[in-house]
Every structure is written in C-alpha cells, then in structure tokens.
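Asks: the sequence isn't on hand, but the structure is:
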C-alpha cells in the first residue's frame, strides 16, 4: 500500500490565503530597521534586489534563491516585529513551495519553532506549514528521519491550534497535520504517548463536526472551532487514514479512540461523496491490516448494514467508490461468516463497547447461553468484570456490564462465588456510589440485589 502523492504542505483556506495576500503588499520599514542597526546595509541591499527581481517576474538562479533563503531566515531570527516576521515567512514559504528551499536545516528549524511561540496565529501556522513543507520536500524527508525532527513539538503546537475558537485556525492546523502525516515517523510520533493529547484533540474536532450537524436541526448547543462540516470531516478522516497505514496503529486506533463508531455515524449522514470515500478507505485499511482487532467494533457499529445502505441507497457518481463499497462488504462478510447471536455478543464484548442490543434484554438468550459464560475459565465473566474498571468504558457499557453480570447470577446461582473471587462483586458495589450516571447506579443496584437474593435462597 502506498500513500498517493500530494503537495508537500498543502493548505487551502480562504481566510488564510486572503491574509497572505495582504501581508505581501503591506509596507515594511526596512530602511528604518537598517538605520536602527537591526539589519545590515548588505542585508537591505540584497533584500531590495530580490524584491525588484520578483516585481519584474525575473527568474533567479538556484544559487541566488538559496542565498536569499538564507537572508530571510537570518532576518527572521533577528527581528521581532510581527508585521516583518509575517512578510519574511510568506517569502520563505514561497521558496519552499517552489522546491528550492534547500531542505530543513537546523537553523530553519530553530527559527520556525521560535515563531510557533509567538502570540500570532497566522505566524505560527505559517511557520508550521514551512516546517512540514521543508521536511517533505526533495531529500529533506530522509534528513529529517535521520536527525530526529521534533514532530512532538510541532504536534503540541497544532494541538493548541485545534482548541481555538477561530474556525480558520482549526482548519489550517488540521491541514498542516494532514501534510505532516505523509512521513511514517510522524505517524508513529503522533500515536505515541508524547502526542496523545494532540491525537485526542483531532478526534474532538471530528466529534464537533457531528455536533454541528445536530445544531442545524436545533437539537444541540452551539459548538466551537468547526469550519464547513464536510471539509473538516474529510480532512480529519484523511489524517486517520494515513495513520492506519501503520499496522500497529491500525490494530490499536479504534480501541483507543473509538474511530469506527464515529466514522460510521459520519458515513450515514455524509452528503459529500469524498467524505464517504475516505471513510471507506479508512475501514478498508483497518480490516486488511488488523482484522482481529477491528471486526468486533465494526459489527457493533453496524458497519455491514451501513455499507449495504450506502451501496444500495445512494447513487454515487464515482464508480471506484461503488466498487470499493461492494468489495469491503464482501471482505467483512468473509471475516464474520454466519454468526449466531452468541457470536455477535462475543464480538460486542471484545470491542469493549457494550450497548443495549436485544440479546441483553432477552431472557431466552441467557437461559440458552448461560453455561457458555463459564467456558475457557469463565472468560466472558472475567471480560465483563474487567470492563467495570476500564478507564475508557462508556457509561452505557458499564450499565450493560452490570446488567449482564446480574443475569449471570440470576440463571447461575453459584456464579456469585465467582464474582466475589475475581473482584467483580466489589467493583459493582463501588459503582453504586461512585458512578455519576443514574443508569449505571441502577444496574449496579439490581446486580447487587440479585447476588444477595441468591445468597438468601442458598
């Protein structure tokens, strides 16, 4: 599998582009800086020569461009005026985009990372775009791998941007990350412990897009920092898709961030074909690279039904998308085969995302399968018990787990001894008082009552 070629650092945002155009024509008092000794006379002369050549649209030799690039970086390091720094970074970015930037040297990295610390959103975002473009361009990608480019520092800045109230800042930050994740090492760093908060914030942006859709119908409070919903969804899922090319990440991505459930929700409501296309591409990677880890979650999120609905109910213009939907549905069916209700229950439990599916409320289901819960050293019961202390478990999952343990004791009176031995009884009793969710407290209470009832009967 290969990631298709895209521009080294691509940002397409109307506000960002319009602001860049304004920066280009804003007058900067270079002569005043020279008189004040902030820049040298040679710096001023070289700067004006290049500006005149650019105004005349004259081509400069590669050596001249490299020399001018060095001048721009030096001036960026010397000056502190935001207006001057914005102008210099626009010029640097133009050179990087032209492919004549000369890589991502230590001085360029040092200067651009300092710009990330300035209290100016445009300056920081422009610097981050330059860093990613310089890393990704020509042979500098290999250099960055060898030198250990500070991706974690870059992602820390992008995380702060994604928390912004300004929609344009969020959008540009996501696009910069989208470009950065072309590099394999960037994916590994983003999924690592040091950048965990950045990745979580990326998912938060995705969740906010869904909340924005609910706002349109007046069923949810206003959210912050979300641009045009389809475009933002496409950009964020594109980032997840790039991450999913790494097999270890594909195996852990959903477990950590619940991406299958949220992308299934997005696919069902998406209007734009490109959003559906990138979601399907993400699912395909997750299935092909880490099926055992992701099939249970796909079944819980009803991905097969979603694929069937999209394939039959939508008239997509993209023939490749129609083909991909069919192929993915067939591949997923091969992994699931003919599943019994018990198999579906096991998959749901394995995903850690228990929900109130019909089996949980069915007395017949528990009568039929209660003995199977004790197979393989009571594996199912132990999984339910472990879920009660899982930090990432949802309130619904906790409530359902308490309910299922209650049913286990109801139809297997001796099961109360096992619950006490493995610590499940104590965990359920703790949830009666510590959980903030009424449903969890209620199901925990019923479970404890069932345990006590069986103790009295015995």
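Replies: Sure, I can see it. Note that this is a predicted model, so its numbers are computed, not measured.
Asks: okay, CA-based contacts and neighbour counts for the rest of this
Replies: Will do.
Asks: isn't residue 20 right up against residue 90?
Replies: Yes. Counting by Cα atoms under 8 Å, residue 90 is a contact partner of residue 20 at 7.0 Å.
Asks: which one's more surrounded, the two?
Replies: Taking other Cα atoms under 10 Å, residue 20 and residue 90 do not tie; residue 90 has more neighbours (20 against 17).
Asks: tell me how far that one lies from residue 179.
Replies: The gap separating residue 90 from residue 179 is 18 Å, by Cα to Cα, to the nearest Å.
Asks: equivalent analysis for residue 135, please.
Replies: 10 Å.
Asks: mind listing what's buried in the helix or strand in which residue 87 is found?
Replies: Residue 87 belongs to helix 82-98 when assigned by DSSP states H and E. By neighbour count on 16 or more other Cα atoms under 10 Å, the buried set for helix 82-98 is 84-93, 95-97.
Asks: return the list of helices and strands in contact with the following helix or strand past it.
Replies: Per DSSP H and E, the first helix or strand lying C-terminal to helix 82-98 is helix 106-116. Here helix 106-116 touches helix 62-78, helix 121-136, going by 3 or more Cα pairs under 8 Å, 6 or more residues apart in numbering; DSSP states H and E.
Asks: and if we set it to 10 Å?
Replies: helix 62-78, helix 82-98, helix 121-136, helix 151-162 (3 or more Cα pairs under 10 Å, 6 or more residues apart in numbering; DSSP states H and E).
Asks: what is the last one packed up against?
Replies: Using 3+ Cα pairs under 10 Å, 6+ apart as the contact criterion, the elements in contact with helix 151-162 are helix 106-116, helix 121-136, helix 167-180, helix 184-191, helix 196-216.
Asks: what inclination does the first one have with respect to helix 151-162?
Replies: Here helix 106-116 runs at 30 degrees with respect to helix 151-162, directions being taken by axes from the mean of the first three to the mean of the last three Cα atoms, to 10 degrees.
Asks: residues making contact with helix 106-116?
Replies: Under the criterion Cα atoms under 10 Å, 6 or more residues apart in numbering, residues 69-70, 72-78, 80, 82, 85-86, 89, 92, 101, 104, 121-131, 134-135, 144, 147, 149-150, 153-154, 157-158 lie in contact with helix 106-116.
Asks: take the one below as the second:
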C-alpha cells in the first residue's frame, strides 16, 4: 500500500514537472490561436475590399453626376441659343426696321405669330393666306439685310411649298416678281439660292409669266446649274429648273436660249447635259431625268434635242446605271416622249444606242409601277418595228449623228460607200458636216479611227466617174469644213489605228486634189 502511494505521488510529480518544462506547449491552444489570427486577417481584408468598393462606387457616382450636369448644361445652352435665334433675333431686327418706318407694329405681330411651332404656324397660314401673301411680298420688296432676308425667305418657302393653291394668292399681289428678282443677284449664297427656289415655285403656277421674268429666271438658274465649284448650288438649280419647266413658255424659252451661240444667253439645258455626263448621284439622276422628261413634251425640242446634245445615249446609260426604280421610270417616260413626239428623228438613234435589247430586258422584270411596264412595252414595240424597217444607210446616218462611231459593217464595205457616198452631200452636206464634226471634236481613239476611215471612203467613192472638177470641189469642201487639217493632225496620233486611218485619208485627199 505504501508502495502504491509512493508511485502515485511520483507520477503526479512527474506530470507536474512535465507541464512546467519549457518547449512543451499544448497543441489545441496553438490551433485556436492560428484560427483566430486567420479570422482577423480575413476580416481585415474584407473590410479593405468593402472600403475600396465603396470608394469606387462613390467615384462612379461622382463621374455620372458630372456627366449629367454637363449634358444638362449643354441642353440648356442649346435651348437658349434656339430661343435667341427664333425669338430674340427677329425681334431685335424688327426693332430697327420699325424705327426706320419699314415695318409696322402689325407686321411684326404677324411675323411673330408664325415664328412658333410648325403646326400652329400652318394653321394660321391656312386661315389667313391672303394676309400673309401680301405681307411677304411687301417685306421682300422693303428689307435688305441678309440675315433678315434669310429669315423671311424661309417663311415664304414654308408658305408655298406643297401648297399650289397659295401660288395664285402670291401672283395676285402687285408686282410679285420684282422683290424676288432683285435678290437673285445677292452676294449671299443662301439668299440667292432661296430666292431662286421661291421664284421657281411661283413661276410654276403662272401659265404666262412675263418675258423679262422668264429671261432673268433662266439666266439665274443656268448660273447655278453650271457652277461646277458649288455642287449644292447645282443641286438647287436643277431642282428649281424642274419646277419652272412645267410651264410650256419656259421650256420654249430655255430651248431657244440654249440654241444661241452668244455667250450672254442662258445655257441651262447645256448645263443639264454636262451634269448628266458627270456621274451624278441617285437623287441628281432623278432630277435630271425629270427635267428632260418635261422638255420632251414639246415637239420642236423632241425633234432636235438628240441631234444637238446626243441625249439618247446619255439617257440610255443613265437607265442602265440606275439603282432606283424612280430613275428608270422617269428616263423611260422621257424616251417614250421622244418616240411619240419625233419618231423619225429618234428611233434610229435609239437603235444605234442599243436600246432595243435593253428595253427587252426591262420588259422581263417585275415593276411596282404599272406606268413603267406600259412605257417599256411601248418602246419594245416601236423599236422592233423600226429595226425591221431600218435600211443600212439609216443605221449609218444615226450612228454619225449620235457621234458614237464603231466598226459596224458599213464603214469598210465598198459597196455601201459606192451606193451611198453621194448622200452625205444631201441637204447642204448635212451628214458630211456631222461626220466632220465628229472627226474634229471626238477624243476616243476608236471614234477618231472610224471617222478618218469614213472621210477616206467618201473621198474615194463620191462622184466616181464624173469630171475632175467634182474631185476638186470635194477637196475644197472638206478643206473648208476643217477635215483636211484634222486628218493631217491624226497622222501623228499616239494610237496606231488613228495614225493609219489619218494617213489613209490624207493620201486620198492629196491624190484627188492632184488628180483634179
């Protein structure tokens, strides 16, 4: 028993001693401490992340607020500017005119009534059209400052646009054209263009406008159309001419002016042709087609326009290149007019321009507009009948008149020239002059080579078997028309074909001159 007590005491001492010895820590306590440290670190990291997120959110909110403030400021500035332009500036201008006695208080009140919303202004204009027609004519005749005129011209355009019933009200005023005519020469581009637009609208509702007005309007529109430095002015000019050409008197005047050789006459139609050759935009294509469609309603114009401007190949190319149906529709309608009004003059030229296969292709397409289908079917029928009755000489004549020469069979066929060379002298050498004109004006090597060949063929076969004086007369005739000098120039041309046929024509001219 004593031994057991001794052992128990000894064991207790050993455990007590062991517990107090250094380096002998309890494992559970270490684990707890580590866990606590990790938890603290995680909490700190989470707090830091939360703080960073909060800071980022605050920064984003601040940026959004700044952007909103900037947008609001910009909107306010724009609104203020618009208000100043719409309300303040006209009021300031009107004060000066009131002091000068050019505007009455009633005039100012009338202007301010239509200076607001478009719907409200239109309601007022509809109810008081007479009053505003009188007001606008008076203001245009009195006012002179460009900024004020711009404002009034915009009001006048709004008053007249798509409102044909208001044009008579404008025309019923005392001398309605003079106030607009004087602004056609303005140094301000906007005033000049807007005046042209307004007067074109007005004149389109006048079946018999004064001759002087027609002349000045056509001169102004011609200047706009031919202003190659300003495409916008050209666009305005073509649109305005499209409005004015609705009147037969203006179509006639435009054609007559275009026919004159003097530099002073307006050349609006020539300007249209130049634009047609310049790869116009789709909208310009339509506007040009519309102008030519209107012009072809007049028989005298339909009879001569292709001979003067070679318009049929240009219209054919326009239709081939067109991507919009409305362009094809207006071109086909113009071609139908040419056939209806002057079939003898235009059908052969259409065949030379290869229109028959093209309109057959159009006939196979589906169209949303029945008018296109009817016009295309008409052209197919008429061109087919003309093609079946066309003689070789008719085909050659149309080719020369079109200026589009190529190596079609007649040019190198001796039998053709033996039978037909003398016909070039008919009607005061009309066809010979046309051939020489092609020779002297063409630039394309193919056309030049064919034209030089035809001169050589004409010299060889015309008046064959007759006395030598006829050969001398042919030589002098071609010399006086400028053919001799031109074919001699072609002997030095860069293209070998042109050079060869120029040499051939020169040799025949010289040999026939010596034979005479």
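Replies: Great, that's in hand. Keep in mind the model is a prediction, meaning the values are calculated, not measured.
Asks: superposed, what's their TM-score?
Replies: The TM-score (TM-score structural alignment, normalised by the length of structure 1) is 0.77; 410 aligned residues with a Cα RMSD of 3.6 Å.
Asks: which of the contacts of helix 106-116 of structure 1 are buried? Put it as a ChimeraX command.
Replies: To isolate the buried ones among those in ChimeraX, judged by 16+ other Cα under 10 Å, type:
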select :69,70,72,73,74,75,76,77,85,86,89,92,101,104,121,122,123,124,125,126,127,128,129,130,131,134,135,144,149,154,157,158
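Asks: overlap in contacts, residue 20 and residue 90 of structure 1.
Replies: Common neighbours of residue 20 of structure 1 and residue 90 (Cα under 10 Å, 6+ apart) are residue 126.
Asks: what's the average distance of stretch 211-222 of structure 2 to structure 1?
Replies: Its aligned residues in structure 1 lie a mean 2.0 Å from stretch 211-222 of structure 2 after superposition (mean Cα distance after the TM-score superposition for structure 1).
Asks: if you count contacts, what does the helix or strand residue 471 of structure 2 falls within end up packed against?
Replies: Using DSSP H and E, residue 471 of structure 2 maps to helix 468-481. Packing contacts for helix 468-481 of structure 2, counted by 3+ Cα pairs under 10 Å, 6+ apart, involve helix 426-441, helix 445-461, helix 483-490, helix 496-515.
Asks: return the most buried member of those.
Replies: Counting by mean count of other Cα atoms under 10 Å, helix 445-461 has the highest mean neighbour count of those, with a mean of 23.
Asks: does residue 86 of structure 1 touch residue 23 like I think?
Replies: Yes. Using Cα atoms under 10 Å, residue 86 of structure 1 makes contact with residue 23 at a distance of 6.7 Å.
Asks: can you find the partner of residue 199 of structure 2 in structure 1?
Replies: Residue 199 of structure 2 maps onto residue 131 in structure 1 when the alignment is built from TM-score structural alignment.
Asks: got a list of what its match touches?
Replies: Contacts of residue 131 of structure 1 (Cα under 10 Å, 6+ apart): 9, 93, 96, 103-105, 108-109, 112-113, 125, 137, 149, 151, 154, 176, 180.
Asks: pull out the buried positions in stretch 320-338 of structure 2.
Replies: 322, 326-338.
Asks: closest one to residue 112 of structure 2 out of those residues, please.
Replies: Closest approach to residue 112 of structure 2 among those (Cα to Cα): residue 326, at 40.3 Å.
Asks: that closest one matches what in structure 1?
Replies: In structure 1, residue 326 of structure 2 lands on residue 274 (TM-score structural alignment).
Asks: give the contact list for that match.
Replies: For residue 274 of structure 1, counting by Cα under 10 Å, 6+ apart, the contacting residues are 230-231, 233-234, 280, 318, 321.
Asks: write the ChimeraX selection for whichever of those residues are buried.
Replies: Here is the ChimeraX command that selects the buried residues among the contacts of residue 274 of structure 1 (16+ other Cα under 10 Å):
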select :230,233,234,280,321
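Asks: and the contacts of residue 274 of structure 1, which two are furthest apart?
Replies: For the contacts of residue 274 of structure 1, with distances taken as Cα to Cα, the pair at the greatest spread is 233 and 318 (18.9 Å).
Asks: circling back to that earlier point, okay, and which of the contacts of residue 274 of structure 1 map to strands?
Replies: The strands, defined by DSSP state E, take in nothing from the contacts of residue 274 of structure 1.
Asks: CSV for the contacts of residue 274 of structure 1, including distance to residue 388 of structure 1?
Replies: Below are the contacts of residue 274 of structure 1 laid out as CSV (distance: Cα to Cα, whole Å):
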residue, distance to residue 388 of structure 1
230, 36
231, 38
233, 32
234, 35
280, 32
318, 45
321, 40
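Asks: measure how buried the aligned partner of residue 311 of structure 1 in structure 2 is and give me the count.
Replies: Counting by TM-score structural alignment, residue 311 of structure 1 corresponds to residue 363 in structure 2. Residue 363 of structure 2: 19 surrounding residues under other Cα under 10 Å.
Asks: which ones are touching residue 363 of structure 2?
Replies: 357, 372-380.
Asks: drop anything exposed from the residues you listed.
Replies: Buried residues within the contacts of residue 363 of structure 2, counting neighbours by 16+ other Cα under 10 Å: 372-373, 375-380.
Asks: helices - which of those residues land there?
Replies: Counting by DSSP state H, these place 372-373, 375-380 in helices.
Asks: which residues of the stretch 1-150 of structure 2 fall in strands?
Replies: Taking DSSP state E, counting those that start in this stretch, the stretch 1-150 of structure 2 contains no strands at all.
Asks: so residue 207 of structure 2, which state does it fall into?
Replies: Counting by DSSP: H, G, I helix; E, B strand; the rest coil, the backbone at residue 207 of structure 2 sits in coil.
Asks: show me the strands in the stretch 301-450 of structure 2, by range?
Replies: Under DSSP E, counting those that start in this stretch, the stretch 301-450 of structure 2 gives no strands.
Asks: residue 290 of structure 2: how many residues sit nearby?
Replies: Neighbours of residue 290 of structure 2 (other Cα under 10 Å): 23.
Asks: ok, the corresponding residue of structure 1 for it - contacts?
Replies: Aligning on TM-score structural alignment places residue 290 of structure 2 opposite residue 238 in structure 1. Contact analysis of residue 238 of structure 1 by Cα under 10 Å, 6+ apart lists 174-175, 178-179, 181, 232, 244, 275, 277-279, 281-282.
Asks: kindly report the same for residue 187 of structure 1.
Replies: Taking Cα under 10 Å, 6+ apart as the test, what residue 187 of structure 1 contacts is 151, 177, 180-181, 239-240, 242-246, 249.
Asks: between these, which sits nearest residue 427 of structure 1?
Replies: residue 249 (31.2 Å).
Asks: residue in structure 2 matching the closest one?
Replies: By TM-score structural alignment, residue 249 of structure 1 lines up with residue 301.
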